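Chemist: Below is the sequence, then the predicted model.
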Amino acid sequence: MNKIEYLILSSSIDFSTDLICYELHKRNKRFLRLNRDYFRKYEILYSLQESTMFVKIDEMEYSISNDTIKGIYFRAPVFLRSHKKYNLNEQLYRSQWSSFIRNLISFDKAKWINHPVSTYQAENKMYQLKCAKEIGLNVPKTYIGNVLPQHISSCTNYIVKSLDTALFYSDSQELFTYSSIVNGEELLDANIKDAPIILQECLEDKQDLRVTVVGDKLFSISITNKGKNIYGDWRKISKNDLVYKEINLPKDIATKILKLMKQLGLVFGGVDLAVMDNKYYFIEVNPTGEWGWLSSGSDIPVDKAIVDELTNEV
């Protein structure tokens, strides 16, 4: 029976998790990776009497005890989010394993990155924007709902976002929405009664920043389109055209970001900022944000920092 010190909860296709596992392997740590899309391949039994979970994968057996588990890396917490129709067996699989993952907070002596309760709380965009504003970070003027504020101008551009990750299926096609720039005239003609939206002022000539936070470390980069500021959502730009450059944040902005992370209970987060007229704006924080592209494309050691935090080797 292999006694596990570190548990990795992820999916089978996740490059960032691959990097974490590789780093743990280099450090000779006893870890186990459970992929949420592979549960049918596992045999899992949790014993309340022993506060221990037993896992069998192929012919290998593992035990994870609340008294000996040191760290849990909680990646991709939303369980196979999708609106596609599934048969009853698939619905049962998804709903019950999703609940099982949430129940792993029973391992309450381990260090979590991030703890599920904090992750689910921080994923609420209205709440994180409220916290950022109260801490003193600049936040774009924001409205959330299924009606427009009265002062919408037909001559002004606005940013429209979904309140939650919007992933849909139509005719076997996967559809995903990004932040979109919409002019006031289009908004005034639109029907938004069916679902709430996030409506923000549009920061027209802004510089995009991504700040990856791990513990008290901040890895800050600017993101440009071949050196030029990006109009709209930088995720829509071809990866071949994006240029990443390490930067230093003003001390007061860095301090406020760390304060926000502490208030949200997050050890890790991908923070998006925008700079316009030398003024820094908080856009959002993703508690399970992608970062593998930083370690591979910019040689920024996010993977090592995460494992340092997970293993208390800071």
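Modeler: Everything's here; your move.
Chemist: okay, CA-based contacts and neighbour counts for the rest of this
Modeler: Noted.
Chemist: Which residue ranges of the stretch 201-314 of the chain form helices?
Modeler: Assigned by DSSP state H, counting those that start in this stretch, the stretch 201-314 of the chain shows helices spanning 251-264, 292-297, 302-311.
Chemist: want to throw those into CSV with distance to residue 197?
Modeler: Listed next are these as CSV, based on distance: least, Cα to Cα, whole Å:
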stretch, distance to residue 197
helix 251-264, 23
helix 292-297, 29
helix 302-311, 33
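Chemist: Can you say which of those is packed in most?
Modeler: Comparing the helices of the stretch 201-314 of the chain on average neighbours per residue, with mean count of other Cα atoms under 10 Å, the densest one is helix 302-311 at a mean of 21.
Chemist: other SSEs contacting it?
Modeler: With contacts defined as 3 or more Cα pairs under 8 Å, 6 or more residues apart in numbering; DSSP states H and E, helix 302-311 has these neighbours: helix 15-26, strand 71-74, strand 111-113, strand 207-214, helix 292-297.
Chemist: Quick check: which of these is nearest to residue 305?
Modeler: Ranking the helices and strands packed on helix 302-311 by distance to residue 305, with Cα to Cα as the measure, places strand 207-214 first at 6.4 Å.
Chemist: what inclination does that closest one have with respect to helix 302-311?
Modeler: Angle, strand 207-214 to helix 302-311, by axes from the mean of the first three to the mean of the last three Cα atoms, to 10 degrees: 30 degrees.
Chemist: which strands and helices sit next to strand 207-214?
Modeler: Judged by 3+ Cα pairs under 8 Å, 6+ apart, the packing partners of strand 207-214 are strand 217-225, strand 268-276, helix 302-311.
Chemist: Which one, of the ones you listed, ends up nearest to residue 27?
Modeler: Across the helices and strands packed on strand 207-214, the minimum distance to residue 27, taken as Cα to Cα, is reached by helix 302-311, at 9.4 Å.
Chemist: Quick one: residues in contact with the closest one.
Modeler: Helix 302-311 has contacts (Cα atoms under 8 Å, 6 or more residues apart in numbering) with 16, 19-20, 23-24, 70-73, 111-113, 212, 214-215, 217, 219, 268, 291-292, 294-295, 313-314.
Chemist: ok, of those residues, which come out buried?
Modeler: 16, 19-20, 23-24, 70-73, 111-113, 212, 214-215, 217, 219, 268, 291-292, 294 (16 or more other Cα atoms under 10 Å).
Chemist: could I get the helices and strands packed on strand 207-214 as TSV with distance to residue 181?
Modeler: Converted to TSV, these look like this (distance: least, Cα to Cα, whole Å):
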stretch	distance to residue 181
strand 217-225	17
strand 268-276	15
helix 302-311	31
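Chemist: Okay, and the closest residue in space to residue 260 that isn't next to it in sequence sits in which element?
Modeler: Nearest in space to residue 260, with sequence neighbours left out and distances taken as Cα to Cα, 6 or more residues apart in numbering, is residue 132 at 6.2 Å. According to DSSP states H and E, residue 132 maps onto helix 125-135.
Chemist: Put this next to the first one:
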Amino acid sequence: MILIISKNSDRSTIQVIKWLSSIGKNWIRIHEDEFFEIKTIKKRIFLKSQRNKFFLDEIESVWYRRGGINFKRLQYNNSSINIHMNEAQHWLEDYIIKTLESKRHINTQTNAHVNKLVVLEVAKKIGLEVPDYFLAENTDDIILEQTIVKSITGNVILESINKNEDGVMYTTTIKETEEKNFFISFFQKKIDKDFEIRSFYLNGTFNSMAIFSQNDEQTKTDLRKYNMEKPNRNVPYNLPRAVEEKAQLLMTALDLNSGSIDFIKSGNNYYFLEVNPIGQFGNLSTDCNYSLERKIAEFL
């Protein structure tokens, strides 16, 4: 049995499930709004939610896509007992998650989110080229037009009150200084790029795509500012073997066997930007005819 942990709205999950069904594999999809009760039946751990039920030992492989396994905890009237039982239930839940992560898997719930600052430090130690970066709470030492600012975290979505005008924190070129200090932010040297590269990594294999985002002023600094009327040109691309080898060392150091990795090519240099363990790969699969969903299904 294959266990898939995902969010309800993830389209890539649906495509992988179609491939699993086509090759006759049994699967269970855990949604983000499920809560599991932990039981035992004839000395076997049994998990049951409002949608799914399975024995822990019948799971053979796990794909952690998004979300996570949520548990329904028992509650007691006695506060002292409640404190003790919460701790006991925590360790039981931890055992279940770690047991699932010991199976054949694509990433895990415990390493689904990486620290960008730590990743960049590891990347530099391994030998990947990384654009110069620093943290600052003002623009006193910023070189205007040659420095960008981006989120320290991943892809930040700012939800509006009415839910109809969500905002995104895009990478931006610094064009003017700020008079006041602000919260410590991530700044990086702006690289004049030939093109960007998105590479999907799965268990030692890279499938890469060149994205010609610099040809459009709208996507030049941040390709996520998609131009729907005139999309960027995307083509299959092969990273140099030396770059792939270093990127694989990075993924191994981060204990990741899958993820989306971003590079910038500038002249003869390949600059590493970041890795997202749960990054989107649908357009990479479709535009380059890589059929990544099939490859994920076959790995599982």
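Modeler: All right, it came through fine. Note that this is a predicted model, so its numbers are computed, not measured.
Chemist: re the thing from before, nearest to residue 95 of structure 1 among the helices and strands packed on strand 207-214 of structure 1 would be which one?
Modeler: Set against residue 95 of structure 1 and scored by Cα to Cα, those come closest in strand 268-276, at 26.2 Å.
Chemist: Which part of structure 2 matches that closest one?
Modeler: Under TM-score structural alignment, the counterpart of strand 268-276 of structure 1 in structure 2 spans residues 258-266.
Chemist: Check the mean deviation of that stretch from structure 1.
Modeler: After superposition onto structure 1, the mean distance of stretch 258-266 of structure 2 to its aligned counterpart is 0.5 Å, using mean Cα distance after the TM-score superposition for structure 1.
Chemist: Pull out the buried residues from that stretch.
Modeler: Judged by neighbour count (16+ other Cα under 10 Å), stretch 258-266 of structure 2 contains these buried residues: 258-265.
Chemist: Now distance to residue 170 of structure 2 too, for these, in TSV please.
Modeler: TSV is the format used below for the buried residues of stretch 258-266 of structure 2 (distance: Cα to Cα, whole Å):
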residue	distance to residue 170 of structure 2
258	25
259	21
260	18
261	18
262	15
263	17
264	17
265	20
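Chemist: of all those residues, which comes closest to residue 39 of structure 2?
Modeler: Of all the buried residues of stretch 258-266 of structure 2, residue 39 of structure 2 sits closest to residue 258, with 32.0 Å by Cα to Cα.
Chemist: Return the list of helices and strands in contact with the longest helix seen in structure 2.
Modeler: Selection of the longest helix in structure 2 by residue count, based on DSSP state H, yields helix 79-101. Counting contacts by 3+ Cα pairs under 8 Å, 6+ apart, helix 79-101 of structure 2 packs against strand 61-64.
Chemist: which bit of structure 1 covers the strand it packs on?
Modeler: Using TM-score structural alignment, strand 61-64 of structure 2 pairs with 71-74 in structure 1.
Chemist: distance from the matching stretch to structure 2 after superposition?
Modeler: Here stretch 71-74 of structure 1, set against structure 2 after superposition, deviates by a mean of 1.2 Å using mean Cα distance after the TM-score superposition for structure 1.
Chemist: Distance from that stretch to the middle of the chain?
Modeler: Using Cα atoms, centre = their mean, to the nearest Å, the distance from the centre of stretch 71-74 of structure 1 to the centre of the chain it belongs to is 14 Å.
Chemist: One more: stretch 256-271 of structure 2?
Modeler: On the basis of Cα atoms, centre = their mean, the separation between the geometric centre of stretch 256-271 of structure 2 and that of its chain is 15 Å.
Chemist: likewise stretch 257-274 of structure 1?
Modeler: Using Cα atoms, centre = their mean, the distance from the centre of stretch 257-274 of structure 1 to the centre of the chain it belongs to is 11 Å.
Chemist: ok, now stretch 127-134 of structure 1?
Modeler: For stretch 127-134 of structure 1, the distance from its own C-alpha centre to the chain's C-alpha centre is 17 Å (Cα atoms, centre = their mean).
Chemist: Output the residue interval of structure 2 matched by that stretch.
Modeler: Counting by TM-score structural alignment, stretch 127-134 of structure 1 pairs with residues 118-125 of structure 2.
Chemist: What of stretch 293-307 of structure 1?
Modeler: Mapped onto structure 2 using TM-score structural alignment, stretch 293-307 of structure 1 spans residues 283-297.
Chemist: ok, now stretch 208-222 of structure 1?
Modeler: In the comparison with structure 2, stretch 208-222 of structure 1 aligns to the range 196-210 (TM-score structural alignment).
Chemist: what about that stretch, how long is it end to end?
Modeler: 6 Å (Cα to Cα, to the nearest Å).
Chemist: Show residues contacting that stretch.
Modeler: Contacts of stretch 196-210 of structure 2 with the rest of the structure, by Cα under 8 Å, 6+ apart, involve 195, 211-213, 234-239, 244, 248, 257-265, 281, 284, 288, 290, 296.
Chemist: and residue 243 of structure 2, what pairs with it in structure 1?
Modeler: In structure 1, the residue paired with residue 243 of structure 2 according to TM-score structural alignment is residue 253.
Chemist: ditto for residue 159 of structure 2
Modeler: Under TM-score structural alignment, residue 159 of structure 2 pairs with residue 169 in structure 1.
Chemist: so that match makes contact with residue 177?
Modeler: No - under the criterion of Cα atoms under 8 Å, residue 169 of structure 1 is not in contact with residue 177, lying 11.7 Å apart.
Chemist: and the closest residue in space to residue 196 of structure 2 that isn't next to it in sequence, what does it touch?
Modeler: Among residues not flanking residue 196 of structure 2 along the chain, residue 264 sits closest, at 4.5 Å (Cα to Cα, 6+ apart). Contacts were defined as Cα under 8 Å, 6+ apart; by that measure residue 264 of structure 2 touches 191, 193-197, 270-273.
Chemist: so which of those comes closest to residue 96 of structure 2?
Modeler: For the contacts of residue 264 of structure 2, the closest approach to residue 96 of structure 2 (Cα to Cα) belongs to residue 273, at 34.3 Å.
Chemist: For that closest one, give me its contacts.
Modeler: With contact taken as Cα under 8 Å, 6+ apart, residue 273 of structure 2 is in contact with 120, 130-131, 261-264.
Chemist: Throw those residues into TSV and include distance to residue 43 of structure 2, thanks.
Modeler: Compiled in TSV, those are given as follows (distance: Cα to Cα, whole Å):
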residue	distance to residue 43 of structure 2
120	46
130	52
131	55
261	43
262	46
263	50
264	53
